[in-house]
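[1] just the structure for this:
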Amino acid sequence: MAQQVRGVVARAKGEPVTVETINVPDPGPGEAVVKIQACGVCHTDLHYKLGGINDEFPFLLGHEAAGIVESVGEGVTDVEPGDYVVLNWRAVCGNCRACKKGKPQYCFDTHNATQKMTLEDGTELSPALGIGAFVEKTLVHSGQCTKVNPEAPAKVAGLLGCGVMAGLGAAVNTGQVGRGDSIAVIGCGGVGDAAIAGAKLAGATTIIAVDTDPRKLKWAEEFGATHTVNAKETDPVEFIQSVTDGNGADVVIEAVGRPETYKQAFYARDLAGTVVLVGVPTPDLNAPEIPLIDYFGRGGALKSSWYGDCLPSRDFPTYVDLFLQGRFPLDKFVTEEIGIDDIESAFDKMHAGEVLRSVVIL
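    Prediction:
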């Protein structure tokens, strides 16, 4: 029997979000209903609200969540009621060309629930990233449920569902930062700081944080940055070269998604170094003008990082365990705890750079 719960909806482009009654159907084949305990407020949710993802309004926002599986549909064997899970938007299919090549972290045919959640009048909702978790209960594909150690608080564990994993994975999985490496991170919000924390965990010895906000540079130091540079005051490329023996960093993470910062990343890397783009650009932006000979002459790799190139079933439990061991500071990303009625204020704080993560407690 369908349930009615409260959830946060973006009805139209740029309009304030509303808290409304949501109809959640019983899970069908391959589906699960999850009782949400906590959900982080991510920039992607703001992009949905502003129409920056697509125009399939109304959206049920929220996706960076942890909770308890309440019920499952026919054929579900990977999770069962009572399981503590982090939700993911890469439910690996196992059959696409990426999966068949042994690269499920790039799965090209990820699963979402088949049924739709609706408003009271029957209007179908588009769940953010196929999840929709600013809501008391949500319907997802069972493959979107990743079991983790229940000792980790939901407000912490859920952050692996998107932003933290994107930054952490950009450094560790995509950039393959290793012991003794140097890394520069341009843009030190939640994703950039996660890349810094991941680089520290991986054994990087020179970790350079680049931003224009002194507050964010201070946060970066708390996550492991060994050097910081305010790009408003100092040329970041020259600074990065100056602290890497004039060579540039082995890996540069671009966590802004702007042509000008991508160009800085390109020239701030060492010869044969790696640039990783994890900042999400808007559709109107074009690549910076860089002479083709520089692409050839500098060698190395230019990569885009999708979801930190993570495999949720492998990575989420690992980093939750590392947090519980005191080796990865997931809790430092939580700036404030808020209620379901406070999302609009949280968006304002995020846009102003006042928080790393506001987390909705349900």
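[2] can we go C-alpha only for contacts and neighbour counts from here?
    Noted.
[3] please enumerate the strands of the stretch 251-362 of the chain.
    269-277, 301-304, 336-338, 358-361 (DSSP state E, counting those that start in this stretch).
[4] Ser182 - nearest residue in space that isn't next to it in sequence?
    Nearest residue to Ser182 in three dimensions, chain neighbours excluded: Thr206, at 4.5 Å (Cα to Cα, 6 or more residues apart in numbering).
[5] pick the most buried one from the strands of the stretch 251-362 of the chain.
    Among the strands of the stretch 251-362 of the chain, strand 358-361 has the highest mean neighbour count (mean count of other Cα atoms under 10 Å), at a mean of 25.
[6] show residues contacting that strand.
    37-41, 134, 155, 334-340, 343, 346 (Cα atoms under 8 Å, 6 or more residues apart in numbering).
[7] pipe the strands of the stretch 251-362 of the chain into CSV and attach distance to Val17 per row.
    CSV is the format used below for the strands of the stretch 251-362 of the chain (distance: least, Cα to Cα, whole Å):
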stretch, distance to Val17
strand 269-277, 30
strand 301-304, 31
strand 336-338, 15
strand 358-361, 14
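[8] Ala98: which of those strands is closest?
    Among the strands of the stretch 251-362 of the chain, the nearest to Ala98 by Cα to Cα is strand 301-304 (16.1 Å).
[9] tell me what the closest one is packed against?
    For strand 301-304, the packing partners by 3 or more Cα pairs under 8 Å, 6 or more residues apart in numbering; DSSP states H and E come out as strand 269-277.
[10] what is the strand it packs on packed up against?
    Partner elements for strand 269-277 (3+ Cα pairs under 8 Å, 6+ apart): strand 249-254, helix 259-268, helix 292-298, strand 301-304.
[11] so of the ones you listed, which one's packed in deepest?
    strand 249-254 (a mean of 30).
[12] helices of the stretch 151-300 of the chain, residue ranges please.
    Remark: helices assigned in the stretch 151-300 of the chain by DSSP state H, counting those that start in this stretch are 154-157, 163-169, 190-202, 214-223, 236-242, 259-268, 292-298.
[13] please give me the structure for this one as well, since I'd like to look at both together:
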Amino acid sequence: MVRGYRVVFKAPGVVKVESFDVIPPSRHQVLIRNILTLISPGTEIAFLMALPNTPRKFPMYPGYSSVGIIEEIGEDVKEFKRGDLVVATAPHASHVVVHADNVYKVPEGVDVKDAVFFTLSCIALQGVRKARIELGESVAVIGEGIVGQLATQLARLSGAIPVIGLDLYNTRLKIAQRLGADVVLNPSRSDFMREFLRVTDGEGAKVVIEATGNPQAINLALKLASHRGRVILLGSTRGKSTVNFYSDVHKKGLIIIGAHNSIRPKYESYEAYWTFKDDLKVVFRLLKSKRLKVRELLSDIIPFTETPEAYRRLREEKERYITIALDWRKA
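    Below is the predicted model:
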């Protein structure tokens, strides 16, 4: 029996790496030996710390972005073979057994360090699609963490101008500007609102994408949107928000759109609502063509044995770290 290693949240705030027996795949599954897995900081740290709107059930096995090599295939799996480089929506582990429907080949020319961003890129893309951005519309993205950074780039690719990145950490704003934001602003500055109105011609943004998951940011998003604007709730809020719907929504004629990744259609794409598989094809094309730039968003790659330290850095040093990949090659 092959022994593998995996990340486990034992209790609130407690991260461990444990060994486990690797089981063979069933007839519709494949066994993947992971190369890298990418931490999704917002969701995973919220789950780790048992914040509101999370399961709060432990032990928990986090992660949903892995890239690796297929080692074994089930007897009914025809679309893959041993040795294929693939991505999967699977947990942080050295080995994962996954249904073939949740596994996708990595196209030739896409590096593993880029491919591992596939899930978070698709999450950002479905949010930007729901905004239905028209060429020339102004878009503000609140929160330049990993999903916000991706949404900022995708908004620009969708024709938004200006694209305005907002964050409390200046290091993140600098990265956003290097990767395509036309304007970056820190909401903590005393002149923030004046500058925001200046760059949006006094109107506010036609589209505001909230990507922080902070309940308090909802009110900021509503305030920054123009009359008849759209507010896209891309971040998963961890708590309750108090909103004056008359002044902030009703009177302004706002459209608020929930953009959780789980509301995708499963089998067939339609306008603004694409399947994960169809979005992934687009993401791979964007990565291969370098139109979507993710390498600068990868703050570090560390051995899986140092996983607790990775979560500590992402939780306590947000100004330095956007996301971290775990390296499983020596497992």
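[14] which one of the contacts of strand 358-361 of the first structure sits closest to Gly224 of the first structure?
    Of the contacts of strand 358-361 of the first structure, the one sitting nearest to Gly224 of the first structure (Cα to Cα) turns out to be Val334, at 16.6 Å.
[15] tell me who's in contact with that closest one.
    Contacts of Val334 of the first structure (Cα under 8 Å, 6+ apart): 155-156, 356-359.
[16] reformat these as JSON lines; add distance to Phe316 of the first structure.
    Shown next, in JSON lines, are these (distance: Cα to Cα, whole Å):
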{"residue": "Lys155", "distance to Phe316 of the first structure": "14"}
{"residue": "Val156", "distance to Phe316 of the first structure": "12"}
{"residue": "Leu356", "distance to Phe316 of the first structure": "20"}
{"residue": "Arg357", "distance to Phe316 of the first structure": "18"}
{"residue": "Ser358", "distance to Phe316 of the first structure": "20"}
{"residue": "Val359", "distance to Phe316 of the first structure": "18"}
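[17] so which of those residues is the closest to Ala170 of the first structure?
    For the contacts of Val334 of the first structure, the minimum distance to Ala170 of the first structure (Cα to Cα) is 17.7 Å, reached by Leu356.
[18] count the residues that sit near the aligned partner of that closest one in the second structure.
    With TM-score structural alignment as the criterion, Leu356 of the first structure lines up with Ile322 in the second structure. Using other Cα atoms under 10 Å, Ile322 of the second structure has 25 other residues around it.
[19] same deal with Asp278 of the second structure?
    13.
[20] again, but for Ser190 of the second structure
    With other Cα under 10 Å as criterion, Ser190 of the second structure counts 9.
[21] related to what we said a few turns ago, among the contacts of strand 358-361 of the first structure, which are in helices?
    155, 343, 346 (DSSP state H).
[22] can you pick the most crowded of those residues?
    Counting neighbours by other Cα under 10 Å, the top entry in those is Lys155, with 27 neighbours.
[23] still on that earlier bit, okay, the helices and strands packed on strand 269-277 of the first structure in a markdown table with distance to Thr118 of the first structure next?
    Formatted as a markdown table, those follow (distance: least, Cα to Cα, whole Å):
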| stretch | distance to Thr118 of the first structure |
| --- | --- |
| strand 249-254 | 37 |
| helix 259-268 | 39 |
| helix 292-298 | 49 |
| strand 301-304 | 34 |
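[24] circling back to that earlier point, just put the helices of the stretch 151-300 of the first structure in CSV and tack on distance to Val275 of the first structure.
    Listed next are the helices of the stretch 151-300 of the first structure as CSV, based on distance: least, Cα to Cα, whole Å:
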stretch, distance to Val275 of the first structure
helix 154-157, 28
helix 163-169, 13
helix 190-202, 13
helix 214-223, 19
helix 236-242, 13
helix 259-268, 6
helix 292-298, 11
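[25] any idea how far the residue lying farthest from the centre of the first structure is from Glu260 of the first structure?
    Most distant residue from the mean C-alpha position of the first structure: Ile293, 33.8 Å away (Cα atoms, centre = their mean). Computed as Cα to Cα, to the nearest Å, the Ile293 of the first structure to Glu260 of the first structure distance reads 19 Å.
[26] counterpart of Asp250 of the first structure in the second structure?
    For Asp250 of the first structure, the residue aligned by TM-score structural alignment is Lys206.
[27] next, count neighbours for the closest residue to Gly169 of the first structure other than its chain neighbours.
    Closest residue to Gly169 of the first structure apart from its sequence neighbours, by Cα to Cα, 6+ apart: Gly308 at 3.7 Å. The tally of other residues near Gly308 of the first structure (other Cα under 10 Å) stands at 26.
[28] who's in contact with Gly308 of the first structure?
    Neighbours of Gly308 of the first structure in contact, by Cα under 8 Å, 6+ apart: 165-171, 173-174, 278.
[29] same deal with Ala46 of the second structure?
    So Ala46 of the second structure contacts 54, 238 (Cα under 8 Å, 6+ apart).
[30] am I right that it sits in a helix?
    Yes: checked against DSSP: H, G, I helix; E, B strand; the rest coil, Ala46 of the second structure lies within a helix.
[31] from Ala11 of the second structure, how far out is it?
    13 Å.
[32] now Pro25 of the second structure
    29 Å.
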